[in-house]
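> I'd like to go over a predicted model; first the sequence, then the structure.
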Amino acid sequence: MFKFSRLLVTFLLFIGTLFPYQVRAEDHVTLPPPKEIAGFQLTETPGTWQMGAIPPNVDLSKPPVVFVQGRSRHAQDWWSNTEYHGINDMYELAYNAGYRTVFVHLHDSAGKGTANPYDNGQLIAKSLKEISQHFGQKVNIVAHSKGGVDAQAALVHYNAYPYVGKIVALGAPNYGSHLADMAYSWYASWLTKLVGEQDDGAYSLQTGEMEKFRKQTDHHPNVMKNEYYTTAGTSWGPSGTALWLAGFALSSYGENDGLVNISSTYLPYGNHLFTIPADHDSIRKGSVSFKLMEPVLRNATPTISPKMAFFHQTKQAPAAPIADQSLAGGSLLANQPVEKSISVDAKAASVQVMTKSPDVKVTLQSPSGKMYDKNSSNYVLAKGDELFGDVTDQSFQLKDAEMGNWKVRIQSPSKDAYFLVTTYKDSQGLALELPGQTVTEESPLKVKLDEQKDYNPESIRVDVKLMDSEGKEVKQQPSKIGLPSRKKRELDTLDEYTVPLPTQVKSGLYNVTVQVTGKKKSGTPFERTLVKSVYIGK
């Protein structure tokens, strides 16, 4: 009887693949089983999808699972090599557990830049309708990184919610990424434009742009028609890699997985499924996360009342991150060295120089004259990441560092650009308060000095650069404003200085770069850079 039932199920599934409901057979290709997929040549056409092989132990009581990849990624990332952790066994484990699987192709698959959540969401919505009709039932979604945002756009803004029960987002930047803000800052734009990393997908990940997306999404009537599960990681990946260096830079904003802060993964109406010691690359591996999320995937029926779900998750993205970084950047002319001075006022720091060419020579000199280069033991060479693209990252990890002014010398044999990031560990930082979205012209920018008693207030200078959505500088901003000392209020642990933003600006997304310099009362110089994107308008 058991053998007959299995033959019957196999026959019905075979018939279903021959006569899919409202979906042409030539629109998708069934993949080989996981053990046979090595070397399989996949044709990626945005808007199409591939079915995984039907497992011999298929369980028809389980909804099919649709996998959605992240920015600049491909469908085969669910079964091919990861960046740092070998083969991704997600397809294999889902197959072995009896799940029917489907893999979608987004605009990013075309290799012509990456798309924003709305454009990818429209493609996903079309595919979800076809996939649900093909199987004759609702599906569940597993999405990685920005794929989680793209999938939500499909459900909410393109009315794909009837075809889906649940969505599990692995390390999704639901509130954007501070690395995206940094990539569009005054100092980094020289490099990110050069390497072609300023596209619609990267632009959409700025925190101000994602705040706009959240306002358009979180109170939409469709948002409560599916059940959302969020996840996060706390590892930065292998030491010395681009992912690890990005994680170190992001640590000023809290725990992160190397690209996305934990605070950015939450949704106010979502169910946070797990936070584990995984990095942004490994969290999508089946051996890392499949067992943890598999119980959720067994059915497409919501388990929490929609009325209660909105209040289930209370954690939100932080409003005023502490900045423990200083930034610099600009163009490089052939064989014309650039020398930059950086103030180090912490015992531990990381000095990173990103360039397009790997042939750029970088040296570092301490206040006492000690030289560091690529042969030094604290030198780390890394290549590329998901937000800064195909760049070369040279860094020096400083422990028990000399206090004072250090010199970075950068020389390229050809025309290039550089982005210099100095991250201070366990230092007294600055906080930036800026409204994420405003409908008024007078929106003050507030800079707060932690432990103000250690600074010389009269020495503090602030330089503000405001970039519009086209990457052009808004000229009306204040420049090099001296911030006078004032009496601290009782019980006040932060001294606050207010800098007005320009008035009469057009509605849109702006990137604010704030450079704060000065001296401590000991005479040690300090500098910090605060970067935030903000959507100004109705």
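Cool, the structure landed. Numbering: from 1, shown residues only.

> from here on, just use CA atoms for contacts and neighbour counts.
Noted.

> check contacts around Gly330.
Contact analysis of Gly330 by CA atoms under 8 Å, 6 or more residues apart in numbering lists 187-188, 190-191, 417-419.

> sort out for me which of these are in helices.
Within the contacts of Gly330, residues falling in helices by DSSP state H are 190-191.

> next, the distance between the ends of stretch 341-352.
13 Å (CA to CA, to the nearest Å).

> quick revisit: by neighbour count, which of the contacts of Gly330 wins?
Highest neighbour count within the contacts of Gly330: Tyr418, with 31 neighbours (other CA atoms under 10 Å).

> structure two is appended below for comparative analysis:
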Amino acid sequence: MPNFPASAFQRLTGLQSFPQPAIIPTHLPVVMMHGFGIGGSFRRGGHLHEQAMYLRMRGVRAYAPNVSPYNTVRARCQTWKHHIEHVLHETGADAVSLIAHSMGGLDARFLISQMGLHDRIGALVTIATPHRGSELANLVLQQPDAVRSWMADMADWLGTHIIENGSANSLQTVRELTPSFMTHSFNPNVPDHPNVHYWSYAGRAGRDTEVPLTPLLRYFNAYLYEREGCNDGFVSVESAKWGTFKGVLDADHIRQVGMDAGFGGADFDANTFYADVALDLADVGL
């Protein structure tokens, strides 16, 4: 056998003495909740599946179920509640933590406040959730009737076919994402529960930043910047702030869930981010 120095042999073989990543010791299972739209549905497992599998590799009992992507908060929450009850039954846990992206954060708030799950949720972490709505919803509603109807018909067809037992009501959903609806209806009627931790993150890219933006979002980013300031292409930084604000991610709305639409160019690791969120939950005993 060649007489290699130990260090040289290790470099050749690539072996490490302890190669497995550190376990993240979360106490509660984690349910990851996706937002509006179909982007992640074309990936194996759907929205946030890859991130959930990464967390499982780190020891977190993570789940990323899917609900109808183009339906209202109230309608989606019926399915979310069923999924959470399944997780509680399967794990034997008394409660779960929720990590919710975009509209999923509104779903989570509704589940806690209006569907009696406040005693089954330890924490809610929202990422780029439009807590104060998005002017992009008004942009859609301002389109000519024929264009708006075509967009709604296409979204509703996708929403009913892309997921088992799917349903859709895309136009009503868009109406409920306007700043006016969120400010005057949703937020006053969906108060935070004092026994639940509420944390939030915002995202930024494009205008007024040095963060690369997925080209598909350029028009939306510019439109929203003129009306709400710095944003991630769909949700402004100010709209995303809720509860304890944890910071701004240098990633647009698409890259926050591990997608780059084939364009690359951004230095953001979604798996690492969600692992850091899980570490924060573990640090407070959740």
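Okay, I see it. Because the structure is a prediction, the values reported are computed rather than measured.

> could the contacts of Gly330 of the first structure be laid out in CSV, adding distance to Gln137 of the first structure?
Below are these laid out as CSV (distance: CA to CA, whole Å):
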residue, distance to Gln137 of the first structure
Tyr187, 50
Ala188, 47
Trp190, 49
Leu191, 47
Ala417, 52
Tyr418, 52
Phe419, 50
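
> looking at the contacts of Gly330 of the first structure, spot the one nearest Thr275 of the first structure.
Lowest distance from Thr275 of the first structure to the contacts of Gly330 of the first structure (CA to CA) belongs to Ala188, with 30.7 Å.

> excluding its backbone neighbours, what's nearest the residue most central in space within the second structure?
With distances taken as CA atoms, centre = their mean, His101 lies nearest the centre of the second structure, 1.6 Å away. In space, and not counting its chain neighbours, His101 of the second structure is closest to Ile127: 4.7 Å by CA to CA, 6 or more residues apart in numbering.

> ok, that neighbour - contacts?
Residues in contact with Ile127 of the second structure (CA under 8 Å, 6+ apart) are 99-102, 105, 200-203, 240.

> the first structure: which residue goes with that one?
Superposed on the first structure with TM-score structural alignment, Ile127 of the second structure falls opposite Leu170.

> cool, and Ile254 of the second structure?
In the first structure, the residue paired with Ile254 of the second structure is Asp281, using TM-score structural alignment.

> same question for Leu139 of the second structure.
Per TM-score structural alignment, Leu139 of the second structure is aligned with Met182.

> average distance between the host helix or strand of that match and the second structure?
Counting by DSSP states H and E, the element that carries Met182 of the first structure is helix 178-183. Taken against the second structure, helix 178-183 of the first structure registers an average deviation of 0.7 Å after superposition, with mean CA distance after the TM-score superposition for the first structure.

> SS state for Gly247 of the second structure?
Secondary structure, DSSP: H, G, I helix; E, B strand; the rest coil: Gly247 of the second structure is strand.

> tell me which element the closest residue to it other than its chain neighbours is part of?
Leaving out its chain neighbours, the residue that sits closest to Gly247 of the second structure by CA to CA, 6+ apart is Tyr201, at 5.3 Å. Assigned by DSSP H and E, Tyr201 of the second structure belongs to strand 197-204.

> ok, and what's touching that strand?
The contact list for strand 197-204 of the second structure, computed with CA under 8 Å, 6+ apart, reads 122-129, 192, 211, 230-233, 235-238, 240-253, 256.

> name the helices or strands packed onto the very next helix or strand once past it?
Following strand 197-204 of the second structure in sequence order, the next helix or strand is helix 218-228 (DSSP H and E). Packing partners of helix 218-228 of the second structure (3 or more CA pairs under 8 Å, 6 or more residues apart in numbering; DSSP states H and E): helix 135-141.

> pull out the buried positions in the helix it packs on.
135-138, 140-141 (16 or more other CA atoms under 10 Å).

> which of the residues you listed sits closest to Ser113 of the second structure?
Ala137 (24.0 Å).

> what span of the second structure is stretch 341-349 of the first structure aligned with?
The aligned range for stretch 341-349 of the first structure is empty, by TM-score structural alignment.

> report the contact partners of Ala75 of the first structure.
67-69, 103-105.

> ok, it to Asn81 of the first structure distance?
For Ala75 of the first structure, the distance to Asn81 of the first structure (CA to CA) stands at 12 Å.

> just to revisit the earlier point, farthest-separated two in the contacts of Gly330 of the first structure?
Farthest-apart pair in the contacts of Gly330 of the first structure is Tyr187 and Ala417; separation 10.1 Å (CA to CA).

> any common contacting residues for the two?
329-330.

> quick one, strands of the stretch 51-200 of the first structure?
65-68, 101-104, 139-144, 164-170 (DSSP state E, counting those that start in this stretch).

> what residue of the first structure takes the place of Leu171 of the second structure?
Match for Leu171 of the second structure (TM-score structural alignment): Asp199.

> what is the neighbour count of that match?
By the criterion of other CA under 10 Å, Asp199 of the first structure has 15 neighbours.

> hang on, it packs against Asp108?
No: with contact defined as CA atoms under 8 Å, Asp199 of the first structure does not reach Asp108; the gap is 10.7 Å.

> overlap of the contact sets of the two?
In contact with both Asp199 of the first structure and Asp108: 114-115, using CA under 8 Å, 6+ apart.

> before we move on, the earlier item: the residue nearest to the centre of the second structure against Gly35, yeah?
Yes: His101 of the second structure lies in contact with Gly35 (CA under 8 Å); the separation is 5.6 Å.

> quick one: terminal-to-terminal distance for stretch 80-94 of the first structure?
15 Å.

> same question, stretch 60-80 of the first structure
26 Å.

> list the buried residues in that stretch.
Under the neighbour-count criterion of 16+ other CA under 10 Å, stretch 60-80 of the first structure has 62-80 buried.

> Gly103 of the second structure -> the first structure?
Actually, residue 103 of the second structure is Met. It isn't Gly. Per TM-score structural alignment, Met103 of the second structure is aligned with Lys146.

> about what we covered before: where does the strand holding Tyr201 of the second structure end up in the first structure?
By TM-score structural alignment, strand 197-204 of the second structure lines up with residues 227-234 in the first structure.

> also stretch 232-240 of the second structure?
With TM-score structural alignment as the criterion, stretch 232-240 of the second structure aligns to 257-265.
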